[in-house]
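Engineer: okay, sequence plus prediction incoming.
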Amino acid sequence: MMVLYHLHNPTAPAFVTTCNVCSHDIETGQGWRCEICPDFDVCNGCYQKGAVNHPHKLTNHPSVADRDAQNKEARQMRVQQLRKMLDLLVHASTCRSGSCQYPNCRKVKGLFRHGMQCKTRASGGCALCKKMWYMLQLHARACRDSGCSVPRCRDLKEHLRRLQQQSDSRRRAAVNEMMRQRAAEVATT
C-alpha cells in the first residue's frame, strides 16, 4: 500500500524526519539540519525557542515549493544565457569590426579561427572545437533563416533534416510492421 501511496504522491517524503530535541515529526521544509552531522535535525519550534545545544551551524530545510522555484529560476537563467550566446554567435559571424564593443565578440571570432586551423578537431578531442560545434548545432536547430550567415548553418540544418527523415521513415516502417503482424494474427485466429 505504501508503494501505491508514494506513486500517487511523488512529492511526499518517503522518510519522516524527527526532531532531535523534542522527538516530534518535522514536516518537509519546516526544520533545520546540521551541515556536518548527518542525522541532526531540529524542528522550527525548538530552533526558535533556542532549545538547541549543538556545536555546528544549522541550515533551514528548503520546502519542495522553494526547491521547485529555485530550479525554475535556474532553468530560466540557462535559457537566457543560451539566447545571449546564440545572439553573440550570429553577431560574430557578421561582424567585421576589429574593435567591436559587443561583449565576447572577439572570443567567438577566435573560436571560428581556431576551428578552421585546428588539426585535432572535435572528433579528436579538442575542447575548443567541441564548444564551437555545440554552439553551431544549437544555432542550427533554432535557426529559421534560409540565408543565414553563421558558418556551417545550412549544412547542419540539412544534416538535421536528413536525420529527421530517417527517423520518420524508421518509425513509419515500425508502425507498418506492427500493423502487418496484427493483421496476420487476426487472420490466423
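Structural biologist: The structure has been received and is ready for your questions.
Engineer: switch to C-alpha atoms for all contacts and neighbour counts from now on
Structural biologist: Will do.
Engineer: for the chain, what spans make up the helices?
Structural biologist: Ranges of helices in the chain, per DSSP state H, are 2-8, 44-49, 64-94, 105-117, 127-142, 153-188.
Engineer: give the buried residues for the third one.
Structural biologist: Buried residues in helix 64-94, counting neighbours by 16 or more other C-alpha atoms under 10 Å, are found at Met85, Leu86, Leu88, Leu89, Val90, His91, Ala92, Ser93.
Engineer: use this one as the comparison:
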Amino acid sequence: MMVLYHLHNPTAPAFVTTCNVCHLDIETGQGWRCEVCPDYDVCNSCYQKDGGIDHPHKLTNHPSMAERDAQNKEARQLRVLQLRKMLDLLVHASQCRSAHCQYPNCRKVKGLFRHGIQCKTRASGGCVLCKKMWYLLQLHARACKESECHVPRCRDLKEHLRRLQQQSDSRRRAAVMEMMRQSCRGCC
C-alpha cells in the first residue's frame, strides 16, 4: 500500500526524520542537520531554543525538496543567462574592430582569439585557454543559424556537426534495417 502512495506522491518524503532532542517527527524542510554526524537532526523549535549549542558540530538548515528544486532551477537559469551573454560577447568580439571598445570583456575575448592563433600547445595538448575558446566556438556553432557568420571557425564547425549528424543518421538507419531484416527472417 505504501508503494502505491509513494508512486502517486513522488515528492512526499519516504522516511520521516525524528528530532534527536525532543524525539518528535520533523516535517520536510523544517529541520537542521549535522554536517558531521550521520542521522543527527534537530527540529526548528529545539534549534531556536538552544541554537544547536548542545551539539559540538555545525548544524545546517535542511531545505525541503521544493526549495532545493527552486534553487537548482534558479542556478540553471543563471547559467543559461551567463552562456547567452558570453555567446553575444563572442559574436561582438569577432566583428569589433575598435581598439578601445566599451563592450565589457571584448578585449579579453579578442585576446583569447589571438592566443588561439599563436598557441603551440593547443586544446589537444591541454591548453586551458584553447579549450575554453573551442568550447565557446562549438556552443556558438550549434546555435548559429546564419550562413555568412563572422565568428571564427563557425562555418567549419557547422559543417563538422552536419557530417557527424549524417553519420549518426546513417548508423541509425542501418541498425533499423538490420533489425527489420532479422525480424523478417524469424517470420518466414
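Structural biologist: Yes, it's here. The shown structure was predicted, so the numbers you read here are calculated from the model rather than taken from an experiment.
Engineer: can you give me the TM-score here?
Structural biologist: Comparison of the two superposed chains (TM-score structural alignment, normalised by the length of the second structure) gives a TM-score of 0.89, and 187 aligned residues with a C-alpha RMSD of 2.2 Å.
Engineer: that older thread, nearest to Met179 of the first structure among the buried residues of helix 64-94 of the first structure?
Structural biologist: Leu86 (43.5 Å; C-alpha to C-alpha).
Engineer: out of the helices of the first structure, flag the one nearest Ser23 of the first structure.
Structural biologist: When these are compared (using C-alpha to C-alpha), the closest one is helix 44-49, at 10.3 Å.
Engineer: just the buried residues of the closest one, please?
Structural biologist: Asn44, Cys46, Tyr47.
Engineer: and the residue nearest to Thr18 of the second structure when sequence neighbours are not counted, how many neighbours?
Structural biologist: Spatial nearest neighbour of Thr18 of the second structure, chain neighbours left out: Asp25 (4.4 Å); criterion: C-alpha to C-alpha, 6 or more residues apart in numbering. The number of residues packed near Asp25 of the second structure is 14, by other C-alpha atoms under 10 Å.
Engineer: repeat for Ala14 of the first structure
Structural biologist: 12.
Engineer: I'd say it and Tyr5 touch.
Structural biologist: No. Counting by C-alpha atoms under 8 Å, Ala14 of the first structure does not reach Tyr5; the two are 9.9 Å apart.
Engineer: Lys57 of the first structure: what's it in contact with?
Structural biologist: With contacts defined as C-alpha atoms under 8 Å, 6 or more residues apart in numbering, the neighbours of Lys57 of the first structure are Cys34, Glu35.
Engineer: distance-wise, check the residue nearest to the spatial centre of the second structure relative to Cys101 of the second structure.
Structural biologist: Nearest residue to the geometric centre of the second structure (C-alpha atoms, centre = their mean): Arg76, 6.5 Å. In this structure, Arg76 of the second structure and Cys101 of the second structure are 30 Å apart, going by C-alpha to C-alpha, to the nearest Å.
Engineer: same thing with Gln118 of the second structure?
Structural biologist: 23 Å.
Engineer: now do the residue nearest to Leu58 of the first structure when sequence neighbours are not counted against Val21 of the first structure, distance only.
Structural biologist: Of all residues not flanking Leu58 of the first structure in the chain, Cys34 sits nearest, at 4.4 Å (C-alpha to C-alpha, 6+ apart). The spacing between Cys34 of the first structure and Val21 of the first structure, counted by C-alpha to C-alpha, is 13 Å.
Engineer: ditto for Lys57 of the first structure
Structural biologist: 16 Å.
Engineer: and for Arg171 of the first structure?
Structural biologist: From Arg171 of the first structure across to Val21 of the first structure, the span is 60 Å (C-alpha to C-alpha).
Engineer: of the two, which one has the most company?
Structural biologist: Comparing Arg171 of the first structure with Val21 by other C-alpha under 10 Å, the one with more neighbours is Val21, at 15 against 12.
Engineer: Leu128 of the first structure reaches Phe112, doesn't it?
Structural biologist: No. The pair Leu128 of the first structure and Phe112 does not pass the contact test of C-alpha under 8 Å, sitting 9.7 Å apart.
Engineer: what's the neighbour count on the residue nearest to Leu58 of the first structure?
Structural biologist: For Cys34 of the first structure, the count of nearby residues is 18 (other C-alpha under 10 Å).
Engineer: correct me if wrong: it contacts Phe40.
Structural biologist: Yes. Between Cys34 of the first structure and Phe40 there is a contact at 5.6 Å, judged by C-alpha under 8 Å.
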